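[1] Dropping the sequence and predicted coords here.
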Amino acid sequence: MYNLSLVTIVLIAANALISYKGFNDFSFFEKYKFNIGAIRRGEQIRMFSSGFLHADFTHLFVNMFTLYFFADVVVSGLGNLNFIIIYVASLILGNLLSLYFHKDEYYYSAVGASGAVTGILYSAILLQPGMSLYMFFIPIPIPAYIFGIGYLLYSIYGMKKRIGNIGHDAHFGGAIGGYLVTLILAPYLLQTNIEMVLLLALPIILLFVLHKMGKL
């Protein structure tokens, strides 16, 4: 989990360099951040570029620290190219879900690799559901699938209550991307680990049921 591949190092470096540029160049940050009005005017590049900008060093550190822990699981399980495919697909799907939920909020803006990183996290859980996570504030290991499901349930709650200045919908869209693309790239999981595949689908199904019912 801690042996970083070259592709992971390049991604972390790209996030750090582009984010640092954004920290010090307001016009650059404004030009490439996720913004509903600008995207609806045709600036689709923001759907991708916003995933390499961050609000501050803490935001950048948390995302890259999470990527650091889970990237190698996906690289080892599926290879460098598939890792990149999952990362980019999760980034885009995260922003697409944000666009869907905020399409009429022309001033809505967001930045960050959270969607892409959450997609990698969900992919890693699918590939190694037996992983355990250690949280700073909890002295016992947490099964990775419990963490993943709990995180998405919290994201649904955050979307409903609009908790904090956080793009919960982008996190959720990224998880959907990581889930679906991993199953496309590794269909054997549907045979070898069908219980975990179904379990991890539950919060995704819940999101769409709540949306259909008008609860989100």
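    Structure's in. What do you need? Residues are numbered from 1 along each chain as shown.
[2] going forward, measure contacts and count neighbours with C-alpha atoms only.
    Will do.
[3] Surely E43 is in a strand?
    No - using DSSP: H, G, I helix; E, B strand; the rest coil, the assignment for E43 is coil, not a strand.
[4] Stretch 121-141: which residues count as buried?
    L121, Y122, S123, A124, I125, L126, L127, Q128, P129, S132, L133 (16 or more other C-alpha atoms under 10 Å).
[5] ok, and the closest non-adjacent residue to the first one?
    Going back to what we said before, that points to L121. Using C-alpha to C-alpha, 6 or more residues apart in numbering and skipping the chain neighbours, the partner closest in space to L121 is F70 (5.9 Å).
[6] one more structure, for comparison:
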Amino acid sequence: MNIGVIIIIVISLISIAGFSRPELIYKYQFNAWQIKNRKEYIRWISHGFFHADWVHLAINMFVLWSFSKAVIYYFMRSLPGNSSIVFLVFFFSAIVASSTFSYFKEKNNYNYNAIGASGAVSAVVFASILYDPFRIIYLYFIPIPGIVLGIGYLVYSRIMSKRNVDNIGHDAHFWGAVYGFVFPILLNPSLLGHFFNELLAIF
């Protein structure tokens, strides 16, 4: 059983427990005001283990399952250290990194709350795009090259973040995606050259 599946099982079990125990979500959801003023730093990580409902959980875990195995393989081939441990560090640091912008944006807003592993899942998807930018990703059963979907995703997340018309954490999606692209490059800068070589290979 690879580390991606273990993460999925753990997050699923905790999320399911949270469905019937709202006090858990209240205690562990991301709230920048609580982190700043009450020093509840565990919220940086713990909010990624809870989801709003079955659909929210199912989508995130399905996407994570779809991409984690490939990313772990890529890490094994290109990054130093044990690939499972590196992926574990990558995933949970992505939860923190994807929420950092929201922390500074909402640190004086007591009413801002967020849950879900979407930011970290976005990081996994974009790590996959770094390694294989033309891998086909299916969006509503429509095949789209990863790099095309990725650019569209970033633009959409940025626009929706500025509009702020729904309860979706578009900032976390955007910065999680950026982190997913940058993290492997920080450990192996040659991957940036690999990415551009992959892009140029089609010409």
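    Arrived safely, thanks for sending. As the structure is a prediction and not an experimental result, all values here were calculated from the model.
[7] Y41 of the second structure: neighbour count?
    15 (other C-alpha atoms under 10 Å).
[8] try R77 of the second structure
    10.
[9] where exactly do the helices run in the second structure?
    According to DSSP state H, the second structure carries its helices in the segments 3-19, 22-28, 32-38, 43-46, 54-78, 83-106, 118-131, 146-163, 170-187, 190-200.
[10] Any buried residues in the second one, and which?
    In terms of neighbour count (16+ other C-alpha under 10 Å), helix 22-28 of the second structure has its buried residues at I25, Y28.
[11] and if you look at the longest one?
    Counting neighbours by 16+ other C-alpha under 10 Å, one finds that the buried residues in helix 54-78 of the second structure are 56-57, 60-61, 64-65, 67-72, 74-76, 78.
[12] Counterpart of I11 of the second structure over in the first structure?
    Under the alignment (TM-score structural alignment), I11 of the second structure maps onto N15 of the first structure.
[13] What residues does the residue nearest the centre of the first structure make contact with?
    Among the residues of the first structure, the one closest to the centroid is G115, at 2.3 Å (C-alpha atoms, centre = their mean). By C-alpha atoms under 8 Å, 6 or more residues apart in numbering, the contact set of G115 of the first structure is 51, 90-95, 170-175.
[14] Same check on L60 of the first structure?
    Counting by C-alpha under 8 Å, 6+ apart, the residues that L60 of the first structure touches are N15, A16, S19, H54, G112.
[15] Using CSV, please lay out those residues together with distance to I184 of the first structure and neighbour count.
    Formatted as CSV, the contacts of L60 of the first structure follow (distance: C-alpha to C-alpha, whole Å; neighbours: other C-alpha atoms under 10 Å):
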residue, distance to I184 of the first structure, neighbour count
N15, 27, 22
A16, 30, 19
S19, 31, 25
H54, 30, 26
G112, 25, 27
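[16] Of all pairs in those residues, which one is the farthest apart?
    Greatest spacing in the contacts of L60 of the first structure, by C-alpha to C-alpha: A16 and G112 (11.1 Å).
[17] one step back: out of the contacts of L60 of the first structure, which is nearest to F28 of the first structure?
    S19 (10.0 Å).
[18] Touching, the closest one and G51? I think so.
    No - using C-alpha atoms under 8 Å, S19 of the first structure makes no contact with G51, being 9.5 Å away.
[19] Where does P139 of the first structure sit: helix, strand or coil?
    Going by three-state DSSP: P139 of the first structure is strand.
[20] V63 of the second structure matches what in the first structure?
    Match for V63 of the second structure (TM-score structural alignment): T66.
[21] Quick check: the gap between that match and T118 of the first structure.
    Using C-alpha to C-alpha, to the nearest Å, T66 of the first structure is found at 9 Å from T118 of the first structure.
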